[in-house]
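# Based on what follows, work out the 3D shape:
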Amino acid sequence: MELVIVVCVVVVALGFDYTNGFHDAANAIATSVSTRALTPGAALLMAAVMNFVGAFLGQGVARTIGEILDIEVGVPGMVVVMAALLGAITWNLVTWWFGLPSSSSHALIGGLVGAGLASSTDVSWAHVVDKVVVPMVVSPLVGFGIAFALMLGILWLFRRANPHRTNRRFRYAQTVSAAAMALGHGLQDAQKTMGVIVLALVAGGYQTSTDHIPVWVVLAAAAAISLGTYAGGWRIMRTLGRRIIELDPARGFAAESTAAGVLYTTAFVFEAPVSTTHTITSAIMGAGATRRLSAVRWGVARTIVAAWFLTIPMAALVGALAYGVVHPLLE
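Below you'll find the model as predicted:
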């Protein structure tokens, strides 16, 4: 029975990874597609490949996810993980349907916290605050500020350049920046699924700690997120690519380069599971604000920010409800 539950949890975790991919596909490619630096098909293929590669570049974020709950060994612990995943997937699908670029990462963390509270599992609140809440607030602010400053530097450096030639060159540069962004997305988000699968293995008694991530887990998570990315997230792509601000290639390059830098820094230096969605959205706003503040559609931005702050509590609520449904069925 326990083996069957572990297998089910792993399958659901990979399902979450897949929804993460198509929910967050827009993060890597919306700006490049909207500026016509890449065609949608080429952009999706590139993003899928880079997501797969990025999943192999680190394991620090996965360990951080694995340490959120003091999971119980046995069926009760596996039920908690299953409920957390169902909560995260549900919130992902809701926000995808409405075209809101909310955070799959924070949906997963909210699901874990909600299922943990509903089951009376110990939640490492200090860990959540240090590794999740603080980066959640700081990373978008940093992304906005750096993208704004980088774009100002670009405007100054190319102030006398031919606009047509400059745009063409930045379209080429966006191919690199979009690839870097997709690599960062794989680095960050695939690891979150790895962390949850390892939690399930610990609960099932197949591992003694969350420190070690088997190779098959890395391969499976990498494949699921890249397949989801290739499936695409066109509703959210429209929001990021057009509804926030009309981007030109230079601003797209500044936003993508900034977001990629933030993702690498938080993954390798702080091992913090930051949101790729928050990071790229704030970077787009920062780069766009250099045109003029009114160029950013702040009404759309407010809706997105509201979704950010709702994600963890709403996913936690759905995770808790899912625990109430799954618990009597599996125990």
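
# from here on, contacts and neighbour counts on C-alpha atoms
OK.

# any idea how far residue 175 is from residue 44?
Using Cα to Cα, to the nearest Å, residue 175 is found at 12 Å from residue 44.

# neighbour count winner among these two?
Neighbours were counted for residue 175 and for residue 44 using other Cα atoms under 10 Å; residue 44 has more, 27 against 18.

# helix/strand/coil for the nearest residue to the more buried one once chain neighbours are set aside?
Sequence neighbours aside, residue 230 is the residue nearest to residue 44 in space, at 5.2 Å (criterion: Cα to Cα, 6 or more residues apart in numbering). Using DSSP: H, G, I helix; E, B strand; the rest coil, the structure places residue 230 in helix.

# quick one: residue 230 and residue 52 touch, right?
No. Counting by Cα atoms under 8 Å, residue 230 stays clear of residue 52, with 10.9 Å between them.

# thinking again about what came up before, for the residue nearest to residue 44, list the residues it contacts.
By Cα atoms under 8 Å, 6 or more residues apart in numbering, residue 230 lies in contact with 21-22, 25, 44-45, 47-48.

# for comparison, sequence B:
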Amino acid sequence: MEAATLIVVLIIVLSLFFDFTNGFHDTANAMATPIATGALKPKVAVLLAAVLNLFGAFLSTEVSKTISHGIIREDQITPQVFLPLIFAGLIGAITWNMLTWLLGLPSSSSHALFGGLIGATIVGAGWMAIDYGVVIGKVILPAVLAPLTAGIIAFAATRLAYAMTRRYDAKPDGRAGFRWGQIFTSSLVALAHGTNDAQKTMGVITLTLIVAGVQTSAHTEPQLWVIFACAITIALGTYMGGWRIIRTLGKGLTDVKPAQGFSAETSTASTILASSALGFALSTTQVASGSVIGSGLGRRGATVRWNTVGRIMIGWLLTLPASGAVGALAAVMVAWLGGWGIVVDTIVAVAVILTIFLLSRRDSVTAANAMSEVAESGTAVKVKRNPPPTRRQRALARAEERRQKEESK
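This next block holds a predicted model:
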């Protein structure tokens, strides 16, 4: 009994650490664009995102129930087997999160979690322990449809924004008034992120409590202390900034006009909030990237760099299998060595995390230097410095040319 209690405590601690990494890994989704356009100062942006992530975590629990009572058939697995599998799955998710953070790669924390849990469960309990209907309906399909939907919305919103403000076509500031709107829309994205991503950790902890017999399977709602713990942890992680990924996304978006940023953030927030209400555990990173691409297509003179989009998509495709492989490897250690396997997994995981952290110190990225030089990876949209004239500008030029010809006669 003492061993079971210890593993439950260890899983809760590991879950909260994953929640922390999720926070600083996904800060860029909401704040990279407003930081890059100057709508918000870096430290103000991450503080605002942290507070709104905290509040957002209390708004919905639908995503939590998808994880705690959906993806894995916990009633077919004994607690003695299942608890170590949850532990192994979290190791897979955290390892992938830390590695992609070091590389500045905007990958999906959500899919890292799903991949780790699925990989560990398949190794420890077999293929039939996974509810593939839920995986396809609430994980795979949203991963495909959500970025596409967000991109279409962002495309339409960008077109509309520029159509409604044509009188500013000749101004060099690129409709800088939209920077004020970005403060609201980026805040909405941060709030939406809390309603979706914080719920995933709540779901893992709730699933652990159900398996351990501390909470009944009929009660899938996370307990109040779980909500508070996850909300505070993801807020702290968000406040850390995740400056490496902010630099990747933000520097790739430095030439994006404020109107585009406003449209992309509006699309991202609306997509995430709708998915949270429906219980879809989607990737906020994929939604944000889809919105950026859509806004780039919606603005005249903007060029989408499809080769970079392809690299980002490859990263998305690798997240599930890569984190699943690490989770499966950790589960193999537990299967072979029992309790000692958990000890070995813990030691190896701590060593990997410390190594990644020490490597990150060699090229430290902070609020002071995150936007100091252009990142060479992650550029989703690049806007031409001298875009072609708009239809209205061409019409004005022709009218001016006719006027000059008439005056010269």
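
# Export the contacts of residue 230 of the first structure as CSV, with columns for distance to residue 275 of the first structure and secondary structure.
Below are the contacts of residue 230 of the first structure laid out as CSV (distance: Cα to Cα, whole Å; DSSP: H, G, I helix; E, B strand; the rest coil):
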residue, distance to residue 275 of the first structure, secondary structure
21, 13, helix
22, 15, helix
25, 13, helix
44, 20, helix
45, 22, helix
47, 17, helix
48, 18, helix
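
# Of those, just say which sits nearest to residue 65 of the first structure.
residue 21 (17.9 Å; Cα to Cα).

# how many neighbours does whichever residue in the second structure pairs up with the closest one have?
Taking TM-score structural alignment, residue 21 of the first structure has residue 23 as its aligned residue in the second structure. For residue 23 of the second structure, the neighbour count with other Cα under 10 Å is 30.

# same thing with residue 79 of the first structure?
29.

# what's the answer for residue 287 of the first structure, then?
Residue 287 of the first structure, neighbours per other Cα under 10 Å, totals 32.

# Can you tell me what it aligns to in the second structure?
Per TM-score structural alignment, residue 287 of the first structure is aligned with residue 295.

# likewise residue 226 of the first structure?
Residue 226 of the first structure maps onto residue 235 in the second structure, with residues paired by TM-score structural alignment.

# cool, residue 167 of the first structure as well?
For residue 167 of the first structure, the residue aligned by TM-score structural alignment is residue 175.

# Go over the secondary structure and confirm its match is in a helix.
No. Secondary structure assignment (three-state DSSP) places residue 175 of the second structure in coil, not in a helix.

# which residues touch it?
Per Cα under 8 Å, 6+ apart, neighbours of residue 175 of the second structure: 165, 168, 257-259.

# can you tell me how far the aligned partner of residue 55 of the second structure in the first structure sits from residue 223 of the first structure?
Aligned counterpart of residue 55 of the second structure in the first structure: residue 53 (TM-score structural alignment). Look at residue 53 of the first structure and residue 223 of the first structure: by Cα to Cα, they are 10 Å apart.

# Please identify which of those two sits among more neighbours.
Remark: of residue 53 of the first structure and residue 223, residue 223 carries more neighbours, 22 against 19, as counted by other Cα under 10 Å.

# wait, the more buried one sits on residue 52?
Yes. Between residue 223 of the first structure and residue 52 there is a contact under Cα under 8 Å: 6.2 Å.

# what do those two both touch?
Counting by Cα under 8 Å, 6+ apart, nothing touches both residue 223 of the first structure and residue 52.

# and whichever residue in the second structure pairs up with residue 33 of the first structure, how many residues sit next to it?
If you follow residue 33 of the first structure across to the second structure using TM-score structural alignment, you land on residue 35. By other Cα under 10 Å, the residues close to residue 35 of the second structure number 28.

# thought residue 35 of the second structure was touching residue 42?
Yes. The criterion here is Cα under 8 Å, and residue 35 of the second structure meets it with residue 42 at 5.8 Å.

# I'd like to know how many residues surround residue 303 of the first structure.
Neighbour tally, residue 303 of the first structure, other Cα under 10 Å: 12.

# Could you say which helix or strand holds it?
With secondary structure defined by DSSP states H and E, residue 303 of the first structure is part of helix 298-330.
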